[in-house]
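K.L.:
Here's my sequence, what's the structure:
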Amino acid sequence: MTELGRPTTAHPLASGTTGLTIDWAGVTDVGLRRAHNEDSYVADAPVFVVADGMGGHSAGDVASDAVVRRVAEAAVGDRLSTDELEEALRRATADIAVAAAETELGVGTTATGVFLSVGEAEGETEFTVFNVGDSRVYLVADGALRQVTVDHSVVQEMVDAGLLRAEDAESHPDSNVITRAVGFDVDQRPDYWRVPARAGLRLLVCSDGLTKELSGGDIERVLAAQPESHAAASALVRAAVEAGGRDNVTAVVVDVRGTEGEPAEA
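P.N.:
Below you'll find the model as predicted:
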């Protein structure tokens, strides 16, 4: 487990965006059934990333650590680009290959999050959402929760093909099988979405230890009851652990504060 960054409030957005600030916080917990926490996160502008490692023993921890450290290392300015993110993931893949040298099954990790980036309009700042694996990013706008990312998993492919109902995905025997990861000596390009930075926007980045215990409605209710970023992240993790805590649980919450603009849509 690696935790980079600390809860922060009233951080001004990148130059060119006036009247807006962001708050953020990250929280993680080993859960009730795992001996080790193989989740890692970085929550420090301009990057907010969760990585859920896999590989057994301490290997998953090493893999998730490699992702968040390489992404944090790349975030030298107030914004990041997709090219810089992908280079960070390539470096993490090389780090993971070293860690996996003595393992038979391989080592990998999910990598999911958001980063501040240059918008399409001159001087505009937006969030770029990215995903590799089955950790997720949600957004809340106008009080409604919406999942932004699409899981790279066997059950998601079955849902997309009409072979499985979405509500049955979590109980399927293959619900833990992902189809894309950082590691395993494979260069994986993330999927991307763009979200304009607007006052009132709330973003949640989380590992599947949260979403396997809490439904979308549960997550929406917890977020609605906790307007402060750190309280929201803590309440989500606590609720997931209390609901069963079958896996490591990590949540990073980012809030855009200010008076300009309208809530964002991905």
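K.L.:
CA atoms for contacts and neighbours, from now on please.
P.N.:
Will do.
K.L.:
Would you state the secondary structure element containing residue 49?
P.N.:
Here residue 49, judged by DSSP states H and E, is contained in strand 47-54.
K.L.:
With residue 238 instead?
P.N.:
Short version, using DSSP H and E: residue 238 is in helix 229-242.
K.L.:
With residue 63 as the reference, measure out to the residue of the chain most remote from its centre.
P.N.:
Residue farthest from the centre of the chain, counting by Cα atoms, centre = their mean, is residue 102 at 28.4 Å. Applying Cα to Cα, to the nearest Å, the value for residue 102 to residue 63 is 14 Å.
K.L.:
One more: residue 159?
P.N.:
For residue 159, the distance to residue 63 - Cα to Cα - is 29 Å.
K.L.:
who's more crowded, these two?
P.N.:
residue 63 (32 against 16; other Cα atoms under 10 Å).
K.L.:
wait, is the more buried one part of a helix?
P.N.:
Yes. Residue 63: assigned to a helix according to DSSP: H, G, I helix; E, B strand; the rest coil.
K.L.:
So it is in contact with residue 107, correct?
P.N.:
Yes. Taking contacts as Cα atoms under 8 Å, residue 63 lies within contact range of residue 107: 6.7 Å.
K.L.:
From residue 241, how far off is residue 74?
P.N.:
For residue 74, the distance to residue 241 equals 32 Å [Cα to Cα].
K.L.:
for this structure, which helix is longest?
P.N.:
helix 82-99 (DSSP state H).
K.L.:
Mind giving me the packing neighbours of that helix?
P.N.:
For helix 82-99, the packing partners by 3 or more Cα pairs under 8 Å, 6 or more residues apart in numbering; DSSP states H and E come out as helix 59-74, strand 182-183.
K.L.:
Out of those, flag the one nearest residue 4.
P.N.:
Closest of those to residue 4 is helix 59-74, at 7.7 Å (criterion: Cα to Cα).
K.L.:
Which residues does the strand holding residue 49 contact?
P.N.:
38-43, 59-65, 67-68, 71-72, 75, 80, 107-116, 135, 205-207, 250-252 (Cα atoms under 8 Å, 6 or more residues apart in numbering).
K.L.:
at 6 Å instead, please
P.N.:
Contact partners of strand 47-54, identified using Cα atoms under 6 Å, 6 or more residues apart in numbering, comprise 38-42, 60-61, 63-64, 108-115.
K.L.:
And this one, please, so the two structures can be compared:
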Amino acid sequence: MTELGRPTTAHPLAAGAPGLSIDWAGVTDVGLRRAHNEDSYVAEAPVFVVADGMGGHSAGDVASDAVVRRIAEAAVRDSLSTDELEEALRRATADIAVAAAETELGVGTTATGVFLSGEDGEAEFTVFNVGDSRVYLVADGALQQITVDHSVVQEMVDAGLLRAEDAESHPDSNVITRAVGFDVDQRPDYWRIPARAGLRLLVCSDGLTKELSGSDIERVLAEQPESHAAASALVRAAVEAGGRDNVTAVVVDVRGTATELPEA
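P.N.:
Have a look, this model is predicted:
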């Protein structure tokens, strides 16, 4: 387990978003059934990323650590580009290959999150995903899943072979089809979201979504307007609901400042 960054409030967005700032916080828990926490996260502007490692013993921890550290190293400016992210993932893949040299089954990790980006002075978030960790958006009180899982059950849902509500209980619900590692160069899927006041983003591992339904997540987020309290409440609720896996949540809130521009 690696935790990078600390809860922060009122961090101003870059030029192009006057009057906007962001709050954020990340929280993780080993859960009730795992001996080790193989989740890692980085929550420090401009990047907010969750990585859920796999490989057994400490190998998954090493893989998730490689992803968040390499992405954090790439975040040297107020924003990040997709090219910089992909180079960070390639470096992480090389790191993971070294760690996996003595394992038979291979080592990998999900890599999911958001980073501040934007062109022509427009502030926005770029959402990316490899694996089955997720990014959710809350706008006007409604929860929306942004990322699409790279998993066997998601492919079955897309093909009409499985109902979405039955996916989590399917025997293959833990089988993912894409990951960072395994000596494979993976290109993430991307989505772009304009930054505006009132926007809330949640990045989480599947230890959260396997215990809490979308309506549960929406309810907890609605009850907790502060970023750190929201992340803590989500992780606590998932552990109390069963805690079958490691649980990680990173919450990012876009705030509007109280200062108004003077009239011309």
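K.L.:
Comparing the helix holding residue 238 of structure 1 with structure 2, how large is the average distance?
P.N.:
Taking mean Cα distance after the TM-score superposition for structure 1, the mean distance separating helix 229-242 of structure 1 from the aligned residues in structure 2 is 0.0 Å.
K.L.:
How about that helix, which residues are buried there?
P.N.:
Of all the residues in helix 229-242 of structure 1, those buried under the rule 16 or more other Cα atoms under 10 Å are 229-241.
K.L.:
So residue 244 of structure 2 lies in a helix, does it not?
P.N.:
No. Counting by three-state DSSP, residue 244 of structure 2 is not found in a helix; it is coil.
K.L.:
For burial, what's the neighbour tally of the closest residue to it other than its chain neighbours?
P.N.:
What sits nearest to residue 244 of structure 2 in space, not counting adjacent residues and going by Cα to Cα, 6 or more residues apart in numbering, is residue 33, at 5.3 Å. Residue 33 of structure 2 has 12 neighbouring residues, counting by other Cα under 10 Å.
K.L.:
And for the one 5 residues further on?
P.N.:
In terms of burial, residue 38 of structure 2 registers 29 neighbours under the definition other Cα under 10 Å.
K.L.:
need the contact list for it.
P.N.:
1, 53, 60, 61.
K.L.:
Take those and write them to CSV, including neighbour count.
P.N.:
Output for the contacts of residue 38 of structure 2, formatted as CSV (neighbours: other Cα atoms under 10 Å):
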residue, neighbour count
1, 22
53, 31
60, 28
61, 25
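K.L.:
Can you lay out these as a markdown table showing distance to residue 263 of structure 2?
P.N.:
Formatted as a markdown table, the contacts of residue 38 of structure 2 follow (distance: Cα to Cα, whole Å):
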| residue | distance to residue 263 of structure 2 |
| --- | --- |
| 1 | 50 |
| 53 | 52 |
| 60 | 55 |
| 61 | 54 |
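K.L.:
between the residues you listed, which is closest to residue 120 of structure 2?
P.N.:
Comparing the contacts of residue 38 of structure 2 against residue 120 of structure 2 with Cα to Cα places residue 53 closest, at 36.3 Å.
K.L.:
Roughly how far does the closest one sit from residue 13 of structure 2?
P.N.:
In this structure, residue 53 of structure 2 and residue 13 of structure 2 are 31 Å apart, going by Cα to Cα.
K.L.:
do the same with residue 150 of structure 2
P.N.:
For residue 150 of structure 2, the distance to residue 13 of structure 2 - Cα to Cα - is 31 Å.
K.L.:
Tell me which residue of structure 1 matches up with residue 97 of structure 2.
P.N.:
Using sequence alignment, the partner of residue 97 of structure 2 in structure 1 is residue 97.
K.L.:
and that match, how many neighbours?
P.N.:
With other Cα under 10 Å as criterion, residue 97 of structure 1 counts 20.
K.L.:
For residue 195 of structure 1, see how far away it is.
P.N.:
Distance, residue 97 of structure 1 to residue 195 of structure 1, by Cα to Cα: 33 Å.
K.L.:
Repeat that for residue 219 of structure 1.
P.N.:
Where residue 195 of structure 1 is concerned, residue 219 of structure 1 sits at a distance of 20 Å (Cα to Cα).
K.L.:
swap in residue 251 of structure 1?
P.N.:
From residue 251 of structure 1 across to residue 195 of structure 1, the span is 19 Å (Cα to Cα).
K.L.:
quick one, which of these two is more surrounded?
P.N.:
Applying other Cα under 10 Å to residue 251 of structure 1 and residue 195 shows that residue 251 carries more neighbours, namely 28 against 22.
K.L.:
Which residue comes closest to the alignment partner in structure 2 of that one once chain neighbours are left out?
P.N.:
Aligned by sequence alignment, residue 251 of structure 1 pairs with residue 249 of structure 2. Counting by Cα to Cα, 6+ apart, residue 249 of structure 2 lies nearest to residue 204, which is 4.4 Å off, once chain neighbours are set aside.
K.L.:
wait, isn't that neighbour in contact with residue 136?
P.N.:
No. The criterion here is Cα atoms under 6 Å, and residue 204 of structure 2 misses it with residue 136 at 8.4 Å.
K.L.:
how about the strands in structure 1?
P.N.:
Counting by DSSP state E, structure 1 has strands at residues 2-4, 8-12, 20-29, 39-44, 47-54, 108-109, 111-118, 125-132, 136-141, 144-147, 182-183, 191-196, 202-206, 249-258.
K.L.:
most tightly surrounded among those?
P.N.:
Mean neighbours per residue, mean count of other Cα atoms under 10 Å, is largest over these for strand 108-109, with a mean of 34.
K.L.:
and that strand, which stretch of structure 2?
P.N.:
Going by sequence alignment, strand 108-109 of structure 1 lines up with residues 108-109 of structure 2.
K.L.:
just to revisit the earlier point, and the strand holding residue 49 of structure 1 with strand 20-29, angle?
P.N.:
Note on geometry: by axes from the mean of the first three to the mean of the last three Cα atoms, to 10 degrees, strand 47-54 of structure 1 and strand 20-29 are set 20 degrees apart in direction.
K.L.:
Would you mind getting the average deviation of strand 47-54 of structure 1 from structure 2?
P.N.:
Strand 47-54 of structure 1 sits 0.1 Å off on average (mean Cα distance after the TM-score superposition for structure 1).
K.L.:
tell me, that strand lands on which residues of structure 2?
P.N.:
Under sequence alignment, the match for strand 47-54 of structure 1 in structure 2 covers residues 47-54.
K.L.:
Could you find the counterpart of residue 160 of structure 2 in structure 1?
P.N.:
Using sequence alignment, residue 160 of structure 2 lines up with residue 162 in structure 1.
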